[in-house]
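Participant: attaching a predicted model along with its sequence, questions to come.
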Amino acid sequence: MSFLAASPTPYHAVANAAERLEKAGFRQVAETDAWDGTAGGKYVLRGGAIIAWYVPEGAAAHTPFRIVGAHTDSPNLRVKPRPDSGTHGWRQVAVEIYGGPLLNSWLDRDLGLAGRLTLRDGSTRLVDVDRPLLRVPQLAVHLDRTVNSDGLKLDKQRHMQPVWGLGDDIRDGDLIAFLEETAGLPSGEVTGWDLMVHSVEPPAYLGRDRELVAGPRMDNLLSVHAGTAALAAVAGRGADLSCIPVLAAFDHEENGSQSDTGADGPLLGGVLERSVYARGGTYEDRARAFAGTVCLSSDTGHAVHPNYAERHDPTHHPRVDGGPLLKVNVNNRYATDGSGRSVFAAACDKADVPFQSFVSNNAMPCGTTIGPITAARHGIRTVDIGVAILSMHSARELCGANDPYLLANALLAFLDE
């Protein structure tokens, strides 16, 4: 819950993951530097992505990898290049829709603003205005008498622009000037930005017995957190590992993964190859290592909804707090096959963690993950898993309070090979 609250953007998420790994003895390596093959924990940061790995003592160049894959981005509203707008005495911020959010979940909600500022010298600074700053106001029912009978219809351009103040004098640069002041930067220092809004309502326990957790960005920071915890734990054991455990948390999954920090980019393959070569390996060693590698692509999945049970497959009704999901789709929207199931089943058995199976209703199109992309791009065996939640892609999602713990333990058992 603290990780969710402290990670309003992918940039904050990877910074927080890196901080936790640093405490476990990992060190950052720059992609522009020469790498050595020494044992220990290392990580690479690039934008909203982090690749971290732990090399055991005496690991051969052809040692295979065990990868936990996840993504750091969530559907939301992101600030446009010319953010300052407004009309009829309202000051507004121009935003673009990122990914596929449940738009209505962003209405009438207190919103903050966070992201990455790029300065004149090319350096970056994280910023987080974690207080009620913006709001996307819904039209009153008196002005839309059919909204409850005909349904809410939102135009992404006209209806989703948040307000953040009053005034008719709309000047370019006001929002960025406000953020420069907030971050303690000189006026005119910011030349680029990657900014997004977020709900300022903190994560919370919910339910009579506090058996549920409500919070933002569970898709997919829940998996990023579990993967970070598992990697830190396996490194802390100093065990005699037969594989090299890896955390690969990518950006841009929600819009197709095609970027230099996305799963369809070269980042993961480049890091794994350089790790092989830094330990004196050859192309043959690289091929052997990749052939023995397994990736668990961890992303949230759909718990059976009590009000819409007919939308789910009639024989597969995953429940919250029932353990992680094994996600299957024969059309390769998920990468799981029978051999992959055996890998995950063995990890769950080792960790004494129950697991469930998920398939989509045949009449519904199935979503996808980084799993098939990772399998196809790198030629490595990949299994899709995750945690069952409700309200996926809402500004505020819901999971069982025990499931993140169960997932982290299953991932630890998988990495501890």
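Facilitator: Looks like it arrived, so ask away.

Participant: going forward, measure contacts and count neighbours with C-alpha atoms only.
Facilitator: Will do.

Participant: what residues are up against the residue nearest in space to the middle of the chain?
Facilitator: Note on the chain: the residue nearest the mean C-alpha position is residue 72, at 2.5 Å, using C-alpha atoms, centre = their mean. By C-alpha atoms under 8 Å, 6 or more residues apart in numbering, residue 72 lies in contact with 9-10, 13-14, 48-49, 220-221, 224, 249-252.

Participant: list the contacts for the closest residue in space to residue 119 that isn't next to it in sequence?
Facilitator: Of all residues beyond its chain neighbours, the one nearest residue 119 is residue 190 (4.6 Å), with distances taken as C-alpha to C-alpha, 6 or more residues apart in numbering. Residue 190 makes contact with 117-120, 176, 180 under the criterion C-alpha under 8 Å, 6+ apart.

Participant: same thing but at 10 Å, please
Facilitator: 117-125, 176-177, 179-180 (C-alpha atoms under 10 Å, 6 or more residues apart in numbering).

Participant: kindly report the same for residue 13.
Facilitator: 3-7, 19, 48-50, 72-73, 221, 224-225, 249.

Participant: correct me, but residue 333 touches residue 371?
Facilitator: Yes. Using C-alpha atoms under 10 Å, residue 333 makes contact with residue 371 at a distance of 8.2 Å.

Participant: between those two, which one's more packed in?
Facilitator: residue 371 (26 against 19; other C-alpha atoms under 10 Å).

Participant: contacts for the helix or strand hosting the more buried one?
Facilitator: Assigned by DSSP states H and E, residue 371 belongs to helix 370-378. Residues outside helix 370-378 that contact it (C-alpha under 10 Å, 6+ apart) are 69-71, 249-250, 252-254, 256-258, 262-266, 268-269, 290-291, 293-299, 332-336, 379-385.

Participant: buried residues in that helix, which are they?
Facilitator: For helix 370-378, burial by neighbour count (16 or more other C-alpha atoms under 10 Å) applies to 370-375, 378.

Participant: can you show me the strands along the stretch 101-250 of the chain?
Facilitator: Secondary structure of the stretch 101-250 of the chain by DSSP state E, counting those that start in this stretch: the strands cover 111-119, 124-134, 163-166, 190-199, 204-206, 212-215, 244-250.

Participant: ok, and here's another one to check against it:
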Amino acid sequence: MTEPRFDRTHTDDLMRFIQASPSPYHAVANAAKQLVTAGFTETAETDAFPTEPGGHYLIRGGTLVAWWVPDGAPAHTPFRIVGSHTDSPNLRIKPRPDTGRAGWRQVGIEVYGGPLWNSWLDRDLGLSGRLALADGSQRLVHIEQPFLRVPQLAIHLHRSTNEALTLDPQTHLEPVWGLGTPTDGELIAYVAKHAGVAAEDVLGWDLMTHDVQPPAYLGRDGELLAAPRMDNLVSVHASVAAVISAVGNGDSIPVMVANDHEEIGSKSDTGAEGPLLLTVLRRLVHSRGGSYDDEARALAGSFCISADMGHAVHPNYPEKHEPNHQPVPNGGPMLKVNATQRYTTDANGRALFATTCEKAGVPWQIFVSNNRQPCGSTIGPSTAAGVGIRTVDIGVAALSMHSARELCGAADPYLLASCLAAFYEG
């Protein structure tokens, strides 16, 4: 196989995006900044939808929807949608977080999604998320300094730990953040001070931990990328780049949606099983004078790509993978296939993806699970079933998925963005 094209500028920008986006709320805020620079304007859900052509976006919590309506597009114009998700597995802060024992100050956490618990041990962790204030506003907070740590038990006290590490998520995953006796309200007061607000004004919070080690090129020739939250900020970043490049192109309306809560099943008002995307698409039809029939025509002619990270073949565990389908880093985006519709790809989806990659000059590969290993899922099935739009699942091949720090090919993010841009162009 010829060496794939590699735009290091794209990957450099991705690394900055990941580092600046430790929570879903930061991810959508940073994506919105890129959209504004490209000429998109924000639309509030409570306002009438804009009728003029051009780019717009809206934010609800940790979810972002953006679109560009070409000049003169009829109300029944179909949509080309790229879906991804902003959340990643991590440790989230409990409503009463101040705890501790044996002379240590600790923080009470809940496990969010399906993280590799051991990957969070002995890492320098920051804290991020949002604060809900008494005046009805919210404030993003990003504590990037080493702040928390989940200390591992020394091997001297657990001689068999290398043979069988067993962790109790209630007691073994609580981070430490100092010494002394815990005091109610202490953690939130510290976070509030960091955010520049009064502790008594903080009425609620969605806070989470993150690894503060920055993304880095890895390998002899820097051909790999190591970073946190690549599942699925690689796809979010690529879809933003693609929708910006698609402005004014093609005979369809380019739409990107980056949903929250994929890692816990997508069942929320901001998740892919909620009505937000369908509501936006309907309003885009009806705000331009379209009828119910125009809406049905637009949806029937639409297509969605669900872009989410997938599994590269693991060199230490090749038996876990399907023998005839073994994706590798820098081999281009993967077509993700599952007969039980955990991924939505069908024959037509495969044909569209193959044509799109050929148009973009991008190599591609196929992921299918070993029959002994049930596969995960994505927002693809939720979007296909909830919106009724033909959908295909794709993604970048990675190792260590759901670890505090993941690994992929350094060229693959650019190849994914190139593929998505070609998809938008039609």
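Facilitator: Cool, the structure landed. The structure presented is a predicted model; accordingly, all values stated were derived computationally and were not measured.

Participant: ok so, going back, how about the helix holding residue 371 of the first structure, which residues of the second structure does it hit?
Facilitator: Counting by TM-score structural alignment, helix 370-378 of the first structure pairs with residues 379-387 of the second structure.

Participant: the longest helix belonging to the second structure vs the first structure, average offset?
Facilitator: Under DSSP state H, the helix in the second structure containing the largest number of residues is helix 230-245. By mean C-alpha distance after the TM-score superposition for the first structure, the fitted helix 230-245 of the second structure averages 0.4 Å away from its aligned residues in the first structure.

Participant: so where is that helix in the first structure?
Facilitator: Using TM-score structural alignment, helix 230-245 of the second structure pairs with 218-233 in the first structure.

Participant: what's the distance between the matching stretch and the middle of its chain?
Facilitator: Centroid separation between stretch 218-233 of the first structure and its chain, computed with C-alpha atoms, centre = their mean, to the nearest Å, is 9 Å.

Participant: again with stretch 24-31 of the second structure
Facilitator: 10 Å.

Participant: equivalent range in the first structure for it?
Facilitator: The alignment places stretch 24-31 of the second structure over residues 10-17 of the first structure (TM-score structural alignment).

Participant: what's the neighbour count on the aligned partner of residue 87 of the first structure in the second structure?
Facilitator: Matched to the second structure by TM-score structural alignment, residue 87 of the first structure sits across from residue 101. Using other C-alpha under 10 Å, residue 101 of the second structure has 12 other residues around it.

Participant: doesn't residue 178 make contact with residue 101 of the second structure?
Facilitator: No. Between residue 101 of the second structure and residue 178 there is no contact under C-alpha under 10 Å: 11.2 Å.

Participant: out of the contacts of residue 190 of the first structure, which end up buried?
Facilitator: Here, 16+ other C-alpha under 10 Å leaves 117-119, 176-177, 179-180 buried among those.

Participant: and residue 60 of the second structure, what pairs with it in the first structure?
Facilitator: Aligned partner of residue 60 of the second structure by TM-score structural alignment: residue 46.

Participant: kindly apply the preceding question to residue 278 of the second structure instead.
Facilitator: For residue 278 of the second structure, the residue aligned by TM-score structural alignment is residue 269.

Participant: so its match is in which element?
Facilitator: Using DSSP H and E, residue 269 of the first structure falls in helix 267-278.

Participant: for that helix, packing partners?
Facilitator: strand 40-46, strand 49-55, strand 244-250, helix 283-291, helix 370-378 (3 or more C-alpha pairs under 10 Å, 6 or more residues apart in numbering; DSSP states H and E).

Participant: which one of those lies nearest to residue 356 of the first structure?
Facilitator: helix 370-378 (17.9 Å; C-alpha to C-alpha).

Participant: quick one: distance of the closest one to the chain centre.
Facilitator: On C-alpha atoms, centre = their mean, the centre of helix 370-378 of the first structure falls 17 Å from the chain's centre.

Participant: just give me the mean distance for the helix or strand following it relative to the second structure.
Facilitator: Beyond helix 370-378 of the first structure on the C-terminal side, the first helix or strand identified by DSSP H and E is strand 381-386. In the superposition against the second structure, strand 381-386 of the first structure averages 0.2 Å from its aligned positions (mean C-alpha distance after the TM-score superposition for the first structure).

Participant: now strand 381-386 of the first structure against helix 370-378, angle please.
Facilitator: Orientation check (axes from the mean of the first three to the mean of the last three C-alpha atoms, to 10 degrees): strand 381-386 of the first structure against helix 370-378 gives 160 degrees.

Participant: helix or strand for residue 341 of the second structure, which one?
Facilitator: With DSSP H and E as criterion, residue 341 of the second structure is part of no helix or strand.

Participant: pretty sure it is touching residue 374, no?
Facilitator: No. Using C-alpha under 10 Å, residue 341 of the second structure makes no contact with residue 374, being 11.8 Å away.

Participant: sorry, back to before: let's have the helices and strands packed on helix 267-278 of the first structure in JSON lines, adding distance to residue 194 of the first structure.
Facilitator: Converted to JSON lines, these look like this (distance: least, C-alpha to C-alpha, whole Å):
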{"stretch": "strand 40-46", "distance to residue 194 of the first structure": "14"}
{"stretch": "strand 49-55", "distance to residue 194 of the first structure": "14"}
{"stretch": "strand 244-250", "distance to residue 194 of the first structure": "16"}
{"stretch": "helix 283-291", "distance to residue 194 of the first structure": "34"}
{"stretch": "helix 370-378", "distance to residue 194 of the first structure": "23"}
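
Participant: how about the helices in the stretch 301-426 of the second structure?
Facilitator: Here the stretch 301-426 of the second structure has its helices, by DSSP state H, counting those that start in this stretch, at 347-360, 379-387, 412-425.

Participant: now do the same for residue 56 of the first structure: its match in the second structure.
Facilitator: Using TM-score structural alignment, residue 56 of the first structure pairs with residue 70 in the second structure.
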